[in-house]
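Peer 1: Please find the sequence and the predicted model below.
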Amino acid sequence: MKLRRSLLCGLAATFLISAAPLAQAQSQSQSQSTPQGQAYPTRLIRFVVPYPPGGPLDAIARMLAEKMREGLGQQVIVDNRPGAGGNLGADMVAKSPPDGYTIVMGAVATHAINPTLFAKMPYDPVRDFAPVSLVASVPNVLVINTEIAARHNIATLPDLVRYAKAHPAQLNFASGGNGSAGHLAGELFKSMAKVSMVHIPYAGAAPAQLGLLAGQTDLMFDNLASASQNIRAGKLKALAVTTARRAESVPELPTVAEAGRDYGLAGFDINTWFGVLAPAKTPAPIVEKLNAEIRHALQSADVRERMAKLGAEPSPTSPEQFGALIQAELKKYAAVVKASGAKVD
């Protein structure tokens, strides 16, 4: 009996010793293959920009991709997928595997305006995405053609409101198209200030700005980065920025809410923002890793300097904060879009 017990104990000990390395190897293999973020990333990441190349959003996405590549140790490739007002690229990411290897630079259009503007949406802006971080906000600015401003003695935002009230529907404002941020800013302005102005939609922001410079239209709610050069050249007169706070690049320019507080415009707040999102159900450790890399990139001096030249303000957030912003903006723009009557079939 003693000999048998000894042999059994010896066999058991031998099994445990030989099995230990195998168990350890299996454990390591599982930790690398499970979606816990330890091994992420092991291959290139596709960073979808749902708009054509050019413009602040695309430029900043490329800066971010360059910095993230350094921190993650993997290629981050910008992939422009324009179409349907940004919906095409956003939808591609919404339907991608939730593994952190396909992300999108979403924007106020794709995640706040389009869901009400379009009769049919291919994705749900909340349910189909995992917010990673807000990246930047780009203030919009209310500008007027300088010759028209001089002709009507409009030097300030209150001057504009008073003139519009005294001359209903005689002023017009340009935008990049029905449902664009510039269009909705104009509709919100009209509603809050209780003035009547005619909306003139163009096929894009660039043609709208050219029309304004040529005197075909009177004023426009333009992207500050796009309008800055013409403001400095004296071709456009800036009356106010549309954000709740003054823009860092033009701190002397009041906000619409400040300048128009006596004209029903207190609380006016419209801006262009964009941020990174992953497909829904992307593991939290991967989202957190991407968030940390974005925060690090936005803190670098060269990125901040280059963003300032584009009129963009770095605005990193936690995933939860970005998600809350999207929810709030969806509600705000739903009301504005419905009031404007804008629709895209």
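Peer 2: Done, it's in. Numbering: from 1, shown residues only.
Peer 1: all contacts plus neighbour counts: C-alpha atoms, from now on.
Peer 2: OK.
Peer 1: in what helix or strand does Arg43 lie?
Peer 2: Counting by DSSP states H and E, there is no helix or strand that carries Arg43.
Peer 1: can I assume it is in contact with Val76?
Peer 2: No: Arg43 lies out of contact with Val76 (C-alpha atoms under 8 Å); the separation is 9.2 Å.
Peer 1: Buried residues, the helix or strand containing Ala150. List them.
Peer 2: Per DSSP H and E, Ala150 falls inside helix 146-151. Going by neighbour count (16 or more other C-alpha atoms under 10 Å), the buried part of helix 146-151 is 146-149.
Peer 1: which other helices and strands contact whichever helix or strand comes after that helix?
Peer 2: Of the helices and strands lying after helix 146-151 in sequence (DSSP H and E), the nearest is helix 157-166. Under the contact criterion of 3 or more C-alpha pairs under 8 Å, 6 or more residues apart in numbering; DSSP states H and E, helix 157-166 touches helix 256-259.
Peer 1: switch the cut-off to 10 Å
Peer 2: Judged by 3 or more C-alpha pairs under 10 Å, 6 or more residues apart in numbering; DSSP states H and E, helix 157-166 is in contact with strand 129-145, helix 181-193, strand 236-241, helix 256-259.
Peer 1: Of all the ones you listed, which one is nearest Arg162?
Peer 2: helix 181-193 (9.8 Å; C-alpha to C-alpha).
Peer 1: how about the closest one: buried residues?
Peer 2: Buried, per 16+ other C-alpha under 10 Å, within helix 181-193: 181-191, 193.
Peer 1: Check it against this one:
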Amino acid sequence: MRFTRRAGFAAALLPMAARAQTWPTRPFRFVIPYPPGGPTDILGRVVALGMPAAIGQSVVVENRAGASGVIGSQEVARAAPDGQTFLVNASIHTIIPHLNRAMPFDALADFVPVTMIARVPLMVVVNPALPIQTIADLIAWLRANPGRASFASSGNAAAPHLAGELFKQMTDTQMQHIPYRGSGPAIADLMAGNVQVMFDSIPSSAGAVRAGQLRALAVTSTTRTAAFPELPTVAEAGVPGFDISTWYGIWAPARTPMPIVERLQQATASAVAAPEAAARLASLGAEPVADTPAQFAAFCRSEYDRWGALVRTAGITGD
């Protein structure tokens, strides 16, 4: 009986192994768990556009927004591990499990990390109608207007939320957090003046900044970004030690054959290295990474632990 079961299991793996050797034979899809227009959507589409040249097949991008990325991620976690469905998500993937004990999936066990696409600093942006030109002005205005300010984010406990909470702690200021279903809706409300501040990923706010619809004050990384070299870092603008960035990656459903995972990683590396994609990423302040599946898996585990500690320290809940 033991031999029969093992033989049956091995036989079941044969079709999947054969598919892995020939993958991809038809277009596959990237599920992006946020609305169009946000940074995850932008970077996912940059990679998708490069896939025909890198791998010989196109990618269908599908936005499945809701619940800080949980709805789209759950769809991928439940998908067949056949190389037809992948998740493109941000660092929130390793944060949200610490906020929701009733998660419909395990963020680590139910996915195979494929590769990190890019790492991107955030940018502090404000509504241009405010009398704020610098980080020092922002701190002074917040202290002079306690209880009046609110800051937007792309979702509860996403990097823009954590950046705002960190800023509040390090500057002893107060702002009310207003979460949105993605950066696109948050930026729309910021431009309308319904919220005053946002710590947003550069890809989603760069266009509005260049058009004069938002005013950028600084970037949140330890070094300036080539996309906006005139902007100081928050640390050099008066908040020493401030450092937070976000990152974006690709995951496959658990049990996806490693030949497929490795092939997609290689294709992603080619896609982001193509001149047009590299220029696009640079204009958005994104640093391409395209690390190996093993490197990305180790990174996801370390980020899971790091963000969990920060969530607990800051007292952030899933409400």
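Peer 2: Looks like it arrived, so ask away. It should be emphasised that the depicted structure is a prediction, and the values quoted were computed from it without experimental measurement.
Peer 1: about what we covered before: figure out which of the helices and strands packed on helix 157-166 of the first structure is closest to Ala214 of the first structure.
Peer 2: That would be strand 129-145 among these, by C-alpha to C-alpha, at 8.4 Å.
Peer 1: That closest one vs the second structure - mean distance after superposition?
Peer 2: Here strand 129-145 of the first structure, set against the second structure after superposition, deviates by a mean of 1.7 Å using mean C-alpha distance after the TM-score superposition for the first structure.
Peer 1: how about Ile55 of the second structure, what's its partner in the first structure?
Peer 2: Under the alignment (TM-score structural alignment), Ile55 of the second structure pairs with Leu72 in the first structure.
Peer 1: Pull the number of nearby residues for that match.
Peer 2: Neighbour count of Leu72 of the first structure, defined by other C-alpha atoms under 10 Å: 18.
Peer 1: One more: the one 3 residues further on?
Peer 2: Per other C-alpha under 10 Å, the neighbour tally for Gln75 of the first structure reads 17.
Peer 1: give me every residue that touches it.
Peer 2: Under the criterion of C-alpha atoms under 10 Å, 6 or more residues apart in numbering, the neighbours of Gln75 of the first structure are 41-46, 65-66, 68-69.
Peer 1: just to revisit the earlier point, the match of Ile55 of the second structure contacts Gln38, correct?
Peer 2: No: the criterion here is C-alpha atoms under 10 Å, and Leu72 of the first structure misses it with Gln38 at 11.9 Å.
Peer 1: what touches both of the two?
Peer 2: The contact lists of Leu72 of the first structure and Gln38 share Lys289, where a contact means C-alpha under 10 Å, 6+ apart.
Peer 1: mind listing the helices for the first structure?
Peer 2: With DSSP state H as the criterion, the first structure has helices at 2-33, 56-72, 87-94, 108, 114-117, 146-151, 157-166, 181-193, 205-213, 224-232, 256-259, 284-299, 301-309, 319-340.
Peer 1: what's the distance between the match of Ile55 of the second structure and His199 of the first structure?
Peer 2: Per C-alpha to C-alpha, to the nearest Å, Leu72 of the first structure is found 46 Å from His199 of the first structure.
Peer 1: likewise Ala39 of the first structure?
Peer 2: For Ala39 of the first structure relative to His199 of the first structure (C-alpha to C-alpha), the value is 52 Å.
Peer 1: which of those two has more neighbours?
Peer 2: Comparing Ala39 of the first structure with His199 by other C-alpha under 10 Å, the one with more neighbours is His199, at 20 against 12.
Peer 1: if I look at the more buried one, how far off is Ala155 of the first structure?
Peer 2: 21 Å.
Peer 1: now do Pro168 of the first structure
Peer 2: 19 Å.
Peer 1: So which of those two has more stuff around it?
Peer 2: Ala155 (15 against 12).
Peer 1: so what's the more buried one up against?
Peer 2: Counting by C-alpha under 10 Å, 6+ apart, Ala155 of the first structure has contacts 144, 146, 149, 237-239.
Peer 1: same check, this time on Gly176 of the first structure
Peer 2: 182-183, 200-209, 220-222.
Peer 1: so what's the corresponding residue of the second structure for Ala107 of the first structure closest to, chain neighbours aside?
Peer 2: When the second structure is aligned by TM-score structural alignment, the residue opposite Ala107 of the first structure is Ala90. Among residues not flanking Ala90 of the second structure along the chain, Tyr248 sits closest, at 4.2 Å (C-alpha to C-alpha, 6 or more residues apart in numbering).
Peer 1: which residues sit in contact with the one you found?
Peer 2: 39-40, 43-44, 88-93, 115-120, 286, 288-289.
Peer 1: same thing but at 7 Å, please
Peer 2: The neighbourhood of Tyr248 of the second structure, defined by C-alpha atoms under 7 Å, 6 or more residues apart in numbering, consists of 40, 89-91, 116-119.
Peer 1: I'd assumed Ile270 was in contact with Thr243 of the first structure.
Peer 2: Yes: Thr243 of the first structure is within contact range of Ile270, at 5.3 Å (criterion: C-alpha atoms under 7 Å).
Peer 1: So between those two, which is more surrounded?
Peer 2: Ile270 (26 against 22).
Peer 1: Aligned counterpart of the more buried one in the second structure, please.
Peer 2: Checking TM-score structural alignment: Ile270 of the first structure goes with Ser245.
Peer 1: what do we get in the first structure for Arg64 of the second structure?
Peer 2: Using TM-score structural alignment, Arg64 of the second structure sits opposite Arg81 in the first structure.
Peer 1: and its match, how far is that from Pro53 of the first structure?
Peer 2: In terms of C-alpha to C-alpha, Arg81 of the first structure sits 9 Å off from Pro53 of the first structure.
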